[in-house]
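[1] Kindly return the folded structure for what I paste below:
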Amino acid sequence: MRKCSLFSFFFLLLSLFWIAPQGLHAQAAPDTSLQAPLASGDAGVNQEPNVLTKIAVIAALALMPYAIMMLTSFLKMVVVLSLLRNALGTQQSPPNQAINGIALLMAIYVMFPTGLAMYNASKSYIQNNAPQTLMSGATAYYIVNVMDKAKEPLKDFLQRNTIAKHQRYFYQLAYKSFPDDFRKDLKMTDFIVLLPSYVTSQLKSAFEVGVLIFLPFFVIDLVTSNILLAMGMMMLSPLTIALPLKLLLIVMIDGWTLVVQGLVLSYR
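    As a prediction, the model looks like this:
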């Protein structure tokens, strides 16, 4: 039950980081004014939920899949697995649902230490200041403070797995395009810089792995085509012969395990 609660907390928190402006441009010190409504006691907790609170909750649920995709290792996993399927030439086997499920399980496996660190960083605040219901009037302030407590482990993960060149590029781009009021407080470790840097870094790494995956299967296709052409069997599709050879190769070297192991070990 504790692991299930941890997973739910982690993915909900990722979605909140995705939609809240405070999470995108974090400041060094937390705003003490956000804690004022919580100090008023049960009166603030029992307030009726306002329209903005309801909209924020609905938006968080709607954007949760995108947050899981962009703020975890899911993006790289699903791209590499899709490229592996295309290299095999098996069309829809395994299906998209299976690839997404495998990528999600691998992302949970990779992100578990980060999720545990985020949970531990905000555990005491959650236990001492949790509102009676998430639809109460003080929920917005509570969520912002939880995000402020739990942001550092996620920021460290994004920083470790981001290419420095990409991070510098997006920092320079943000510095040129942002107003002067934001430039003086802009840092390379802000979420507004880290998020696009991390996404592009993951895509680059995924396609680098895809090139390595495609090479042996390309050789099989090339050799099969030349052999059939030399034998005069031009009416026979090379894919008919190459596909069993590809499947035999992936089974002999335990290719799925090698790909999964390589992807997991690629994260720091």
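
[2] from here on, contacts and neighbour counts on C-alpha atoms
    Noted.

[3] Give me the packing partners of the lengthiest helix in the chain, helices and strands only.
    Scanning the chain for the helix with the most residues, using DSSP state H, yields helix 191-230. If you count contacts as 3 or more Cα pairs under 8 Å, 6 or more residues apart in numbering; DSSP states H and E, helix 191-230 packs onto helix 21-24, helix 51-71, helix 74-88, helix 139-160, helix 164-177, helix 238-252.

[4] Could you also give me the structure for this second sequence? I'd like to compare it with the first:
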Amino acid sequence: MKRFHLLLSLTILVLIAMTGIANAQEIAPTDAPEIGEAFDDAVAEAGGLSKRIIQTFVLVTVLSLAPGIAMMVTCLPFMLIVLSILRQGVGLQQAPPNMLIVSVAIFLTYFVMEPVFKEAWVAGVEPLLNGTLSEEVAFKEIMQPFRLFMDARVDPGAVDILRDARPIETAQPVDGSTPLSLLVPAFVLSEIQRAFEIGFIVLLPFLVIDLLVASILMAMGMMMVPPAIVSLPFKVSFFVLTNGWVAVSGALVRGYS
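    Okay, here's the model as predicted:
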């Protein structure tokens, strides 16, 4: 008896489902335009959703590349390399630690680049958020202050070398400016070259102290004493008395004024 009720219930459910499918397939001719409009609206909504998904993907990609972008279009590489060479010259391997060196370099970079950031925000980011500029135009407006900053610091020789090394010849921009694909790597290479030049000058006083200490130890017959251990207190005291961190940081910042 229970099996009979179960089969009856299943039969009724199947008949109801078939009736619903048949009714759904019977579309009156007068309903065709409404169905078409609904389909068009669904397609338009799907297109808008796809556009938002692509925009979100691009935004996440840009945010993930933000540290690399900051290294490529700002003075952060210059600051970081000079401060690292300065710590190496003093002879302290872990003081200040790497995190502190990077933090100081980042804030010095912000101090130098603040006018550029403000100009890029006013010219491109704010109009983009307000909807008055398209993404393409806003990108050009945002990059214009950075382009001016890089043009003022880039080595023309680096641009020429990279242009000659390009395997595929591309069209020059209408305004005659250097393409970003050439300007950015040339700027980074120029900053690295300039950082090593400044680092060499920073290392000279410490090199003199090392030579003096090594000569004195050799004259005293202390051949087995490492000169680096003896010269370290003298280098640190010299650096402290000259207020080295403030002096070097101020010189680095003034180099961009």
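
[5] picking up where we left off before, for residue 42 of structure 1, which of the helices and strands packed on helix 191-230 of structure 1 is the nearest?
    helix 139-160 (12.5 Å; Cα to Cα).

[6] packing partners for that closest one?
    By 3+ Cα pairs under 8 Å, 6+ apart, helix 139-160 of structure 1 packs against helix 2-19, helix 21-24, helix 51-71, helix 96-129, helix 191-230.

[7] wait, residue 110 of structure 1 sits on residue 264?
    Yes. With contact defined as Cα atoms under 8 Å, residue 110 of structure 1 counts as touching residue 264 (6.4 Å).

[8] between these two, which one's more packed in?
    residue 110 (20 against 16; other Cα atoms under 10 Å).

[9] Tell me the residue in structure 2 aligned with the more buried one.
    The alignment partner of residue 110 of structure 1 in structure 2, by TM-score structural alignment, is residue 112.

[10] Could you do residue 150 of structure 1 as well?
    In structure 2, residue 150 of structure 1 lands on residue 142 (TM-score structural alignment).

[11] show me what contacts that match?
    When contacts are counted by Cα atoms under 8 Å, 6 or more residues apart in numbering, residue 142 of structure 2 touches 120, 121, 123, 124, 125.

[12] What is the burial count for the nearest residue to the third one once chain neighbours are set aside?
    In this case it means residue 123 of structure 2. Once flanking residues are discounted, residue 123 of structure 2 sits nearest to residue 141: 5.7 Å by Cα to Cα, 6 or more residues apart in numbering. Residues lying near residue 141 of structure 2 (other Cα under 10 Å) number 22.

[13] if I look at residue 141 of structure 2, how far off is residue 134 of structure 2?
    As judged by Cα to Cα, to the nearest Å, residue 141 of structure 2 and residue 134 of structure 2 stand 11 Å apart.

[14] Over to residue 210 of structure 2?
    Distance from residue 210 of structure 2 to residue 134 of structure 2, by Cα to Cα: 59 Å.

[15] out of these two, which sits in the more crowded spot?
    residue 210 (20 against 12).

[16] what sits against whichever residue in structure 1 pairs up with that one?
    Alignment note (TM-score structural alignment): residue 210 of structure 2 maps to residue 221 of structure 1. By Cα under 8 Å, 6+ apart, the residues touching residue 221 of structure 1 are 238, 239, 242.

[17] wait, what's in contact with the residue nearest to residue 123 of structure 2?
    120, 123, 124.

[18] any chance of those in JSON lines, with neighbour count and distance to residue 37 of structure 2 too?
    Below are the contacts of residue 141 of structure 2 laid out as JSON lines (neighbours: other Cα atoms under 10 Å; distance: Cα to Cα, whole Å):
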{"residue": "120", "neighbour count": "21", "distance to residue 37 of structure 2": "44"}
{"residue": "123", "neighbour count": "20", "distance to residue 37 of structure 2": "41"}
{"residue": "124", "neighbour count": "22", "distance to residue 37 of structure 2": "38"}
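
[19] can you tell me which of those residues lies nearest to residue 54 of structure 2?
    residue 124 (20.6 Å).

[20] Just tell me what the closest one corresponds to in structure 1.
    That one, residue 124 of structure 2, aligns with residue 122 by TM-score structural alignment.

[21] likewise residue 96 of structure 2?
    Using TM-score structural alignment, the partner of residue 96 of structure 2 in structure 1 is residue 94.

[22] can you name the farthest residue from the center of structure 1?
    Note on structure 1: the largest C-alpha distance from the chain mean falls to residue 232, namely 49.9 Å (Cα atoms, centre = their mean).

[23] And it, what's its match in structure 2?
    Residue pairing (TM-score structural alignment): residue 232 of structure 1 is matched to residue 221 of structure 2.

[24] and that match, which of the three is it?
    coil (DSSP: H, G, I helix; E, B strand; the rest coil).

[25] List the contacts of the residue most central in space within structure 1.
    In structure 1, the centroid-proximal residue (Cα atoms, centre = their mean) is residue 72; its distance is 2.2 Å. Residue 72 of structure 1 sits next to 107, 111 when contact means Cα under 8 Å, 6+ apart.
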